[in-house]
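Student: sequence isn't available, so here's the structure alone:
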């Protein structure tokens, strides 16, 4: 466990209230060229949730990544309170840096109610996540090539069921599975677990779109970036308990790849569904 890294993640998601409907978020002090997309999504969801009654929880979000975020300066989150209905509450959030929007998010919140129930079944016969290699062990053969990306503290624990070496050359089936969780204990507020899952949902998902094409970011020239991201929250979960992230890629074309993901609890409940399209542009030369 890396409780200190998890505590830093919680602090990262704890936005500063500047004015009514206006919040400020910071980026971690690490060497990175742009802000991690999951950070912006998680912080934007925090901003939206700060303006919603506590008896309602997020049930969906839809977001677009407009420009790369600058990790050297704060991000302002402006919330538009679009609708407060009897059952649903809708918010729109725009993330701003240098006077321009870098990200926008629409989120809908719903009060609990009964209804029909069905779900996809969780994949069967999977290894226990505690029996799989952790990040440090799995990436140790490549640590000299990864620099401080390998050594930095990690608030999210990832355990690959289908581990494909990052320097592979052969095409692979268009799907993989990863166990994920916060690498420590989170506070009990359900909205925080939703925001942590929004943060980590941007991890590993776009990588899925390269599986059928035989290369990775380590051995071919490819530009990758999240373009849009959608999530639907179905059932309760804790982000500090193991969740299976079952991912596949239905299509890639025109320099873009589409990936889907389903988060299952260890008890087999389908907690959250995710769809993302990203840029996977092959660079020449």
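Tutor: In hand now; what should we look at? A quick note: this is a predicted structure, and the numbers were derived from the prediction, not measured.
Student: all contacts plus neighbour counts: C-alpha atoms, from now on.
Tutor: Will do.
Student: what segments of the protein are helices?
Tutor: For the chain, helices defined by DSSP state H occupy the ranges 3-12, 37-49, 135-139, 143-146, 148-151, 190-200.
Student: which one of these is the most hemmed in?
Tutor: helix 37-49 (a mean of 26; mean count of other CA atoms under 10 Å).
Student: who does it touch, helix- and strand-wise?
Tutor: Secondary-structure packing of helix 37-49 (3 or more CA pairs under 8 Å, 6 or more residues apart in numbering; DSSP states H and E): strand 22-25, strand 57-65, strand 75-84, strand 88-97, strand 100-110, helix 190-200.
Student: go with 6 Å
Tutor: With contacts taken as 3 or more CA pairs under 6 Å, 6 or more residues apart in numbering; DSSP states H and E, helix 37-49 sits against helix 190-200.
Student: contacts for the helix it packs on next, please.
Tutor: 38-39, 42, 238-239 (CA atoms under 6 Å, 6 or more residues apart in numbering).
Student: adding another structure so you can compare the two:
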């Protein structure tokens, strides 16, 4: 948790030319590449730092351009594209070594009244307390990735029907659900919870593509990487309470797969919607 909070606590460089400049650290990852959810969340925090407090993020759209290096800090430049009467727009570019690794546009809105409806949360999902945690599933596995997933991540993830770390149990269907929350309480800052939600939204979103084809993360030669990420924030929720991430993949072709997700509170309130296309490749033959 200290690593998550440190990663989201960006440093304002004080530069004020045509853009606002911030810097942030890279979290360690066993494969040497920056976790996509980390740079998404940091880019969102950078944009939030330039927005009036009464406005909140309602959507973000980002493209992952290059793998990030965990041994180098990240520079974030924010372009104040638009400030209107009700909405504001920011573009954040994340750089390492002078090259962009992520390009994101986020839109912010004043609190407003309007039409209100939502889809219902699935009713046949078991409670998170009845499911094993990632730590329990991966306990005793002597592998650096398994060890990191079991003990190094700031979130508790619990899969429905079961995780796909080593095998895909049950039918090979392109949908699943994941309960998640932070391992301990977060400060009360609403923007911190929104950034942490963006962080966690990248954890398992490509798994429905893999589950539909019977592919576990341990499949020899499997290569998976996020290409782009879109997220719509509907209602506020604390990320240190259990949230349900309902995920499905409507399509895969050409080494790419599309996944969509909806995030609900335990009480059934729709918090956010997510869409991501990713590269998913397996050896042929």
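Tutor: Right, received. Where do you want to start? Just so you know, these numbers come straight off a predicted model, no measurement behind them.
Student: and the TM-score between them?
Tutor: After superposition, the two chains reach a TM-score (TM-score structural alignment, normalised by the length of the first structure) of 0.93; 279 aligned residues with a CA RMSD of 1.6 Å.
Student: re the thing from before, could you dump the helices of the first structure to CSV with distance to residue 109 of the first structure?
Tutor: Output for the helices of the first structure, formatted as CSV (distance: least, CA to CA, whole Å):
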stretch, distance to residue 109 of the first structure
helix 3-12, 21
helix 37-49, 8
helix 135-139, 34
helix 143-146, 40
helix 148-151, 36
helix 190-200, 11
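Student: to residue 272 of the first structure, which of those lies closest?
Tutor: Comparing these by their distance to residue 272 of the first structure (CA to CA), the top pick is helix 190-200, with 9.0 Å.
Student: ok and that closest one relative to helix 37-49, angle-wise?
Tutor: 150 degrees (axes from the mean of the first three to the mean of the last three CA atoms, to 10 degrees).
Student: give me the mean distance between helix 190-200 of the first structure and the second structure.
Tutor: When the second structure is superposed, helix 190-200 of the first structure averages 0.5 Å from its matched positions, counting by mean CA distance after the TM-score superposition for the first structure.
Student: got the angle between that helix and helix 3-12?
Tutor: 100 degrees.
Student: quick one: helix 190-200 of the first structure aligns where in the second structure?
Tutor: Mapped onto the second structure using TM-score structural alignment, helix 190-200 of the first structure spans residues 190-200.
Student: wait, isn't residue 270 of the first structure in contact with residue 246?
Tutor: No. With contact defined as CA atoms under 6 Å, residue 270 of the first structure does not count as touching residue 246 (10.4 Å).
Student: and the residue lying closest to residue 159 of the first structure once chain neighbours are set aside, how many neighbours?
Tutor: For residue 159 of the first structure, ignoring the flanking residues on the chain, the nearest one in space by CA to CA, 6 or more residues apart in numbering is residue 179 at 5.0 Å. When neighbours are defined as other CA atoms under 10 Å, residue 179 of the first structure has 24 of them.
Student: now for residue 280 of the first structure: which residues touch it?
Tutor: Per CA under 6 Å, 6+ apart, neighbours of residue 280 of the first structure: 223-224, 255-256.
Student: can you add distance to residue 23 of the first structure and give the contacts of helix 190-200 of the first structure back as a markdown table?
Tutor: A markdown table is the format used below for the contacts of helix 190-200 of the first structure (distance: CA to CA, whole Å):
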| residue | distance to residue 23 of the first structure |
| --- | --- |
| 38 | 17 |
| 39 | 14 |
| 42 | 13 |
| 238 | 25 |
| 239 | 24 |
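Student: residue 283 of the first structure and residue 222 touch, don't they?
Tutor: Yes. Residue 283 of the first structure lies in contact with residue 222 (CA under 6 Å); the separation is 5.3 Å.
Student: so between those two, which is more surrounded?
Tutor: Neighbours around residue 283 of the first structure and residue 222, counted as other CA under 10 Å, are more numerous at residue 222. The numbers are 17 against 9.
Student: what sits closest to the more buried one if chain neighbours are left out?
Tutor: Among residues not flanking residue 222 of the first structure along the chain, residue 282 sits closest, at 4.5 Å (CA to CA, 6+ apart).
Student: which residue in the second structure lines up with that neighbour?
Tutor: The pairwise alignment with the second structure assigns residue 282 of the first structure to residue 282, based on TM-score structural alignment.
Student: can you give me the neighbour number for that match?
Tutor: Other residues close to residue 282 of the second structure by other CA under 10 Å number 13.
Student: pretty sure it contacts residue 224?
Tutor: No. With contact defined as CA under 6 Å, residue 282 of the second structure and residue 224 do not form a contacting pair (8.9 Å).
Student: overlap in contacts of these two?
Tutor: Shared contacts of residue 282 of the second structure and residue 224 (CA under 6 Å, 6+ apart): none.
Student: just checking, the residue nearest to residue 159 of the first structure touches residue 247?
Tutor: No. Assessed by CA under 6 Å, residue 179 of the first structure is found out of contact with residue 247, at 10.9 Å.
Student: now do the shared contacts for the two.
Tutor: Common contacts of residue 179 of the first structure and residue 247 (CA under 6 Å, 6+ apart): none found.
Student: ok so, going back, okay, and the common contacts of residue 283 and residue 222 of the first structure?
Tutor: Residues touching both residue 283 of the first structure and residue 222 (CA under 6 Å, 6+ apart): none.
Student: can you give me every residue that contacts residue 43 of the first structure?
Tutor: Applying CA under 6 Å, 6+ apart, we find residue 43 of the first structure in contact with residue 13.
Student: now do the contacts for residue 66 of the second structure.
Tutor: residue 101 are the contacts of residue 66 of the second structure under CA under 6 Å, 6+ apart.
Student: now with 8 Å?
Tutor: Contacts for residue 66 of the second structure were tallied using CA atoms under 8 Å, 6 or more residues apart in numbering; they are 100-102.
Student: which of those does the first structure keep?
Tutor: Retained contacts for the contacts of residue 66 of the second structure in the first structure, judged by both residues aligned by TM-score structural alignment, their matches' CA atoms under 8 Å, are 100-102.
Student: who wins for most neighbours among these?
Tutor: Within those, most neighbours by other CA under 10 Å means residue 102, with 24 neighbours.
Student: that one against residue 38, yeah?
Tutor: No. Between residue 102 of the second structure and residue 38 there is no contact under CA atoms under 8 Å: 11.0 Å.
Student: how much space is there between residue 7 of the first structure and residue 31 of the first structure?
Tutor: 20 Å (CA to CA, to the nearest Å).
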